[in-house]
Structures are given as structure tokens and as C-alpha cells.
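Participant: Structure of the sequence below:
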Amino acid sequence: MNKNQLIFREATIEDLDRIVYLLSDDVLGNKREQYKQPLPESYIKAFQSINSDPNNELIVACYGEEIVGVQQITFTSFITYQGGWRATIEGVRTASLVRGKGIGSMLIQWAIQRAKDRGCHMVQLTTDKKRPEALHFYEKLGFKASHEGLKLHF
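Facilitator: Predicted structure coming up:
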């Protein structure tokens, strides 16, 4: 795979099937996602919400016509940091056949540049504690585990 031929673009509704497949194609994802045909309506509604929000971007990495990666970037204004903006990266996945080939690094670097272009003062993300290799991956890209994140699932 020639990484120079990789392009990043905003996802379209036609990409949704492949995106849900990528999200479900790992140990944790296959427990929380429902990749089936037809796709559950909840995915379509979520896509429409993201697509209509100027502070949300669903980005796909394409090698030719094939989608090999996905990530969501959310831009949020805060009162803290003097009313600064930050970007949150979520739902990063690469196709299993290209994992370990630098696609994930390129996705994250693309998101970092996008956040800078949007005037953000920081980029943040979380990773599941059951993914120690992901934590190491993000640390290699310059991220620091500076806070303890907490979640309350309903």
C-alpha cells in the first residue's frame, strides 16, 4: 500500500455501512456495535446528526475507492482556557488488513492538523483501558495521560 495515495474526506451516507463494519471489527467493537443488514436506524440517525452539525466531522481514510479508516472529530467551545476551543477524537478504527501500516497514525495526524486549522488549543481523546496497545500508540504520537476519565453508562 502506497500511503501517498491515501486521501481523507468527510464521510457520506453511502459510507455508513463500511464505517459501522470498521467499528464492529475488533474485540471490543463487536460487543457494542450491531453490524447487520439493513443497518439499524440508530446509525442513520447518528450520521444525520453528525452530518448536520458544523462542529462534528466524520472522516474516512480512503485508499482508492476503499475506506480503510474512520474517525470522528468534535469541536467544542469551553469557558475554560479563556473561551478556547478543543477537538475530541473518537471512534478511530482502521481496517484489520491494514493495521500496523501507519494508517492510524496518519488519521490522528490529520485530525491534529484539522484541530489547528480550526483554532483549537488542544486535542483530546480517550481509549479503553482494555486497549493498552492503543494507549501506547497515542503516547507515541505525543499524547499524555494527563487526566483520569470517568464514564457513567446508562
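Participant: When you work out contacts or count neighbours from here on, use the C-alpha atoms and nothing else.
Facilitator: Noted.
Participant: what helices or strands is the top strand by length along the chain leaning on?
Facilitator: If you go by DSSP state E, the chain has its longest strand at strand 66-77. In this structure, strand 66-77 makes packing contacts with helix 16-24, strand 56-63, strand 85-94, helix 103-117, judged by 3 or more Cα pairs under 8 Å, 6 or more residues apart in numbering; DSSP states H and E.
Participant: out of these, nearest to residue 43?
Facilitator: Proximity to residue 43 (Cα to Cα) singles out helix 16-24 among those, at 7.9 Å.
Participant: Identify the residues contacting the closest one?
Facilitator: 29-35, 39, 43-44, 47, 67, 69-70, 91, 93-95 (Cα atoms under 8 Å, 6 or more residues apart in numbering).
Participant: burial count for residue 45?
Facilitator: A count of nearby residues for residue 45, using other Cα atoms under 10 Å, gives 11.
Participant: One more, please, to line up against the first structure:
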Amino acid sequence: MSLIFRRAVEADLKAIIELLADDVLGSSREAIGGAIDARYRAAFKEIEADPKQFLCVVEDGHTREVVGTFQLTFIPGLSRGGAKRSQIEAVRVKTDRRGENIGETMFRWAIDYSREHECVLMQLTSDKRRPDAHRFYERLGFEATHEGYKLGLG
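Facilitator: Okay, the predicted model is just below:
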């Protein structure tokens, strides 16, 4: 299968939001249908303007259909001898395209891209209610080394 990895443009917002909403957890968090909410447009503009962000869409090379998305954030730090890390978030593959090795290909691409940007590690967070995703990440070599915490602020 031929996949095209590219930086998202504003015209991709509807497809990205649909992917984010295309699972049990996301369907309760994302607003899909109708016009794109101004908050999504504002968030996209902020991501687009930040050189430490890479919002990726993945297209089927034959149909040009958006079949996946993820966001990489490059984080400089003083720990680990001044090392830079990448954070991968909002990873989604279109439901009807799962099982085609798209997710693994996306991660391999993101890992290579992070290395090209001098990152020494890639990290991610995953909801505890996603055991299938956890098995997938472990199969790719990720280790559950830390306990994560979140605090809602709004």
C-alpha cells in the first residue's frame, strides 16, 4: 500500500476531527457534523504557527483519502544531557482501514521523522481504557515506564 505523509492544511480539519471522533472515547469528546467549530480553527492556526508542532495527515496514495492522523510535538529539555524528545498524540487510523498495517507504518514514519529532528526518544500517553492500543504500542517497542497524571483546567 502506498501512503502519503504530509503536514495538515486547514482544509483537512473536517477529516481530522472525524478521525478523532471515530472511536468510543473520541465520539464523546469531539464535535462532528456541520460547520467546523471556531475552537478547532483557532487550535489549528496555533499548531500551524508553531515550528515545534507537526500535525500530520496520512493519505491513501491511490484514492487520496485521509486514512490517518497524528500530532508530533518536539520538546527541548535539559534532562538527559539537553536531549530533545518527541511526543506523539492524537493517533488515529480510520476504523474501516484498521488491520491494513497503516498504524504501524505511521509510527515508523513518525519515529524516523523524530530522529531526523534530533530527538533521542519518543513518548506518548494513552487512555487507560485503550488496552488494544497499549498492546500495539508495546509491540512497536514502547515501554510503560511512567505513570501519567492529568488535571482538568476548564
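Participant: on that earlier part again, can you select the buried ones among the contacts of helix 16-24 of structure 1 for me in PyMOL?
Facilitator: In PyMOL, a selection of the buried entries from the contacts of helix 16-24 of structure 1 looks like this (16 or more other Cα atoms under 10 Å):
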select buried, resi 29+33+35+43+47+67+69+70+91+93+94+95
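Participant: sorry, back to before: columns distance to residue 74 of structure 1 on top of the helices and strands packed on strand 66-77 of structure 1, output as TSV?
Facilitator: TSV is the format used below for those (distance: least, Cα to Cα, whole Å):
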stretch	distance to residue 74 of structure 1
helix 16-24	17
strand 56-63	5
strand 85-94	5
helix 103-117	9
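Participant: what residue of structure 1 is the furthest out?
Facilitator: residue 82 (26.6 Å; Cα atoms, centre = their mean).
Participant: Quick check: the gap between that residue and residue 120 of structure 1.
Facilitator: 12 Å (Cα to Cα, to the nearest Å).
Participant: and the helix or strand just after the longest strand of structure 1, how far out from the chain's middle?
Facilitator: Following strand 66-77 of structure 1 in sequence order, the next helix or strand is helix 80-83 (DSSP states H and E). Relative to its parent chain, helix 80-83 of structure 1 has a centroid offset of 25 Å by Cα atoms, centre = their mean, to the nearest Å.
Participant: after superposition, how close is helix 80-83 of structure 1 to structure 2?
Facilitator: Averaged over the aligned pairs, helix 80-83 of structure 1 sits 1.1 Å from structure 2 after superposition, using mean Cα distance after the TM-score superposition for structure 1.
Participant: Now tell me what touches that helix from outside.
Facilitator: Under Cα under 8 Å, 6+ apart, the answer for helix 80-83 of structure 1 is residue 77.
Participant: repeat for stretch 124-141 of structure 2
Facilitator: The contact list for stretch 124-141 of structure 2 (Cα under 8 Å, 6+ apart) reads 87-89, 104, 143, 148.
Participant: List only those of these flagged as buried.
Facilitator: By 16+ other Cα under 10 Å, the contacts of stretch 124-141 of structure 2 give 87-89 as buried.
Participant: Turn these into TSV, including distance to residue 138 of structure 2.
Facilitator: Output for those, formatted as TSV (distance: Cα to Cα, whole Å):
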residue	distance to residue 138 of structure 2
87	16
88	15
89	16
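Participant: Nearest to residue 115 of structure 2 among the residues you listed?
Facilitator: residue 87 (12.3 Å).
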